[in-house]
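**Q** take a look and give me a structure for this.
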Amino acid sequence: MKMKVLLLKNKTAQLDKYEIAFEDNGFEPFFIPLIKHTHVPEEIMDLVHDKAYLENLSNIIVTSQRTVECLSESVLPNLTPSLREALLNKTVYAVGPATRDFLLRVGFKTVKGGDDAGTGSILADIIYNDLLAEDDRIDNHRELLLLVGEIRRDIIPVKLSNKGLKVREVVTYKTVDLNDNADRFKDAASPNSWMVLFSPQGTGEILELWKNKLAEDIKIASIGPTTEKYLNENGIQPHVVSAKPDADHLLNAIREYSCKN
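**A** All right, here's what the predicted structure looks like:
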């Protein structure tokens, strides 16, 4: 029987690398969406249609695949060919390899960060150093466009603003918790399986259920240090923490643990 891996996330549109990685290596991936995403494309559409703004824009920052889905499904299809090309030619800085790869599949030509930027703090440092290399007068640089969800951390804008860079935040999606997360998790759970946390949002009832009834049957993997910290704050030490927030490192961490135990 294949070992089940409960992925506490929405399945990525077009291609989900976690599904492929685990299926190809003998696991049974099972997605449990915890939140509902709603695109909010209006403000970014207004900016793209502002010719002066678009021409002056050099760099975009994207921290989430949900933002890429908004761009792919609700923005790019509704642009003229010339506006679409202009937007896709902008340099984009991305947190994590999955977001980077998604941006490239959508059609963006220059995407930086990715593998080298597993967190927003690291990406902020990369952006600052890149811009400093272009011109040591940091206040000469044009405004950076940061595309975010309604619920987000402020590490990137605070860090860059403190260094003298101008950052404009635009919300591209909203999220709400689904109301049956614990029930769907309980129905999907089985002995000798794993659950993977990608974000704290929507996991509260699931973690309570795990602590009270399922801790002996299901091991926990964290996609990175931020989620690990959230688990620790809830009295949980994950069995593994992925060295980088991508499918291959997560798979390797679970396989190595399973081989040793």
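
**Q** from here on, contacts and neighbour counts on C-alpha atoms
**A** Noted.

**Q** so what's residue 48 up against?
**A** Contact analysis of residue 48 by CA atoms under 8 Å, 6 or more residues apart in numbering lists 54, 83, 87.

**Q** equivalent analysis for residue 163, please.
**A** residue 128 are the contacts of residue 163 under CA under 8 Å, 6+ apart.

**Q** how much space is there between it and residue 221?
**A** According to CA to CA, to the nearest Å, residue 163 and residue 221 sit 35 Å apart.

**Q** can you turn the buried part of the contacts of residue 48 into a ChimeraX selection?
**A** Remark: buried members of those, expressed as a ChimeraX selection using 16 or more other CA atoms under 10 Å:
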select :83,87
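
**Q** mark which of the contacts of residue 48 are part of strands, please.
**A** Applying DSSP state E to the contacts of residue 48, no entry is found in strands.

**Q** in CSV, list the contacts of residue 48 along with distance to residue 29.
**A** As requested, the contacts of residue 48 are exported to CSV (distance: CA to CA, whole Å):
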residue, distance to residue 29
54, 41
83, 39
87, 35
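
**Q** pull the longest strand from this protein.
**A** strand 167-177.

**Q** returning to that earlier point: ok, the contacts of residue 48 vs residue 206, which is closest?
**A** The closest of the contacts of residue 48 to residue 206 turns out to be residue 87 (CA to CA; 39.9 Å).

**Q** and that closest one, how far from residue 102?
**A** If you measure residue 87 against residue 102 using CA to CA, the figure is 15 Å.

**Q** one more: residue 221?
**A** 23 Å.

**Q** who has more neighbours, these two?
**A** Ranked by neighbour count (other CA atoms under 10 Å), residue 221 and residue 102 place residue 221 first, with 26 against 22.

**Q** next, the structure of the following sequence, for comparison with the previous one:
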Amino acid sequence: MAPPILLLKTRSSPNDGYDDYFSANNYTPTFVPVLEHRFHTSNLAHVRELFASGAFNLEAKNAKPTQINTNEDAVVPSKRYGGMIFTSQRAVEGFAHMIEEHELPSTPSIPLYTVGPATARTLTTLRDKYLPTSTIHGADTGTGENLAYMMLDHYNDLQETGTSANSSTSLHPAPKPGLLFLVGEQRRDIIPKTLMDPTLPDSKRIDVHEIVVYETGEMDSFETDFKTHVQGYNGEESMWVVVFSPSGCEAMLRVLQLGPFATAATATAAEDGSKRKVFVATIGPTTRDHLRNKFGFEPDVCAEKPNPEGVAEGIRRFMAGLDN
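**A** Next up is the predicted model:
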């Protein structure tokens, strides 16, 4: 029987790399959503208007004015954009939802920047269907900071090689088009800070315009849903719980009776891994440190790489250690 693995995340659409990988490697993956994502339909409608207005058509001389109302209640005039940035699968899904509901009024050929293989896979599916001549870059950068430095080189190189297409005249070149960044309500600012760093020379600086297209909150039903899955576990095989963010950690520990919620029985089992049947892995050090610092709980595995292969390798090494 394939060992069960509970993935504390929403299954990505249209495909999920964790589902594909673990299903193909003799596991039984089950998704238990922790976070609820709500799309900002009005802001996504404004994104569509940018495509309709010609904001991504770098040869358009008279783009129709459009105003963007962001979560900060700021009204920003329309600009010309040379590409887009996606650092979360939810942003890609929100963009795809808008296209599927209302279609895309134009299909420009632009660079699409992303971070991490999972988001890149989701973006590739969208690109192949709706923006077939666009290109995807940054899938292997791993962090927003690495992606930002990559864009400083890559995007500026694209603009330099395409100068003739982006210039009004040789004496009066048009301003370098900026990048449109679709983000969630909660996000780090490392990318816009790096690209718009005032210490950079004007020729290197890249304008970034953020539009909030979704917000995230912990699902009220998560603890109950997770408890149902755990209670349905027969205990014959080792079960793994993979945690993807600090959200939901307290409920997870409470259900599993670990950390500050440990009983005498679970505390004894925690000291002797050979007696345990349920193990915990984190997608990376941020979630691991949250469990350590807030709850005094040490997860069994912290993936060295935030992807399905990294999680699976960490699990394999841990289980091999128990057998020795």
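
**Q** now the TM-score, please.
**A** TM-score of the superposed chains, computed with TM-score structural alignment, normalised by the length of structure 1, equals 0.86; 252 aligned residues with a CA RMSD of 2.3 Å.

**Q** so where in structure 2 does the longest strand of structure 1 end up aligned?
**A** The counterpart of strand 167-177 of structure 1 in structure 2, using TM-score structural alignment, spans residues 208-218.

**Q** is there a neighbour count for the residue lying closest to residue 285 of structure 2 once chain neighbours are set aside? I'd like the number.
**A** Distances taken as CA to CA, 6 or more residues apart in numbering put residue 302 closest to residue 285 of structure 2, at 6.5 Å, once the chain neighbours are dropped. Residues lying near residue 302 of structure 2 (other CA under 10 Å) number 24.

**Q** residue 302 of structure 2 matches what in structure 1?
**A** Using TM-score structural alignment, residue 302 of structure 2 pairs with residue 241 in structure 1.

**Q** need the contact list for its match.
**A** 221, 222, 223, 224, 225, 228, 250, 253.

**Q** repeat that for 7 Å
**A** Residue 241 of structure 1 is in contact with 221, 222, 223, 224, counting by CA atoms under 7 Å, 6 or more residues apart in numbering.

**Q** before we move on, what about residue 90 of structure 1?
**A** Taking CA under 7 Å, 6+ apart as the test, what residue 90 of structure 1 contacts is 58, 59.

**Q** give me that answer again for 6 Å
**A** Contact partners of residue 90 of structure 1, counting by CA atoms under 6 Å, 6 or more residues apart in numbering, are residue 58.

**Q** what do you get for residue 116 of structure 2?
**A** Contact partners of residue 116 of structure 2, counting by CA under 6 Å, 6+ apart, are 139, 140, 142.

**Q** the aligned residue in structure 1 for residue 135 of structure 2: what's its closest spatial neighbour, skipping adjacent residues?
**A** When structure 1 is aligned by TM-score structural alignment, the residue opposite residue 135 of structure 2 is residue 110. Once flanking residues are discounted, residue 110 of structure 1 sits nearest to residue 91: 5.0 Å by CA to CA, 6+ apart.

**Q** continuing past the longest strand of structure 1, what's the next helix or strand?
**A** On the C-terminal side of strand 167-177 of structure 1, the closest following helix or strand by DSSP states H and E is helix 181-188.

**Q** which residues touch that following helix?
**A** Contacts for helix 181-188 of structure 1 (CA under 6 Å, 6+ apart): 34, 205, 206.

**Q** likewise stretch 120-136 of structure 1?
**A** With CA under 6 Å, 6+ apart as the test, stretch 120-136 of structure 1 has contacts from 117, 156.

**Q** can you pull the contacts of the counterpart of residue 81 of structure 2 in structure 1?
**A** Mapped onto structure 1 by TM-score structural alignment, residue 81 of structure 2 lines up with residue 57. Going by CA under 6 Å, 6+ apart, residue 57 of structure 1 touches no other residue.

**Q** quick revisit: narrow the contacts of residue 48 of structure 1 to those in helices?
**A** Among the contacts of residue 48 of structure 1, the members found in helices (DSSP state H) are 54, 83, 87.

**Q** how close does the second one get to residue 76 of structure 1?
**A** Meaning residue 83 of structure 1. Note on residue 83 of structure 1: its distance to residue 76 of structure 1, by CA to CA, is 9 Å.

**Q** do residue 225 of structure 1 as well
**A** Distance from residue 225 of structure 1 to residue 76 of structure 1, by CA to CA: 33 Å.

**Q** more crowded one of those two?
**A** residue 76 (19 against 16).

**Q** where exactly do the strands run in structure 2?
**A** When assigned using DSSP E, the strands of structure 2 occupy the ranges 4-8, 28-31, 35-39, 67-69, 75-77, 81-86, 111-114, 135-137, 178-184, 208-218, 239-243, 278-282, 301-302.

**Q** and those strands as CSV, adding distance to residue 147 of structure 2?
**A** Below are these laid out as CSV (distance: least, CA to CA, whole Å):
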stretch, distance to residue 147 of structure 2
strand 4-8, 26
strand 28-31, 29
strand 35-39, 24
strand 67-69, 25
strand 75-77, 25
strand 81-86, 10
strand 111-114, 7
strand 135-137, 9
strand 178-184, 13
strand 208-218, 14
strand 239-243, 24
strand 278-282, 23
strand 301-302, 23
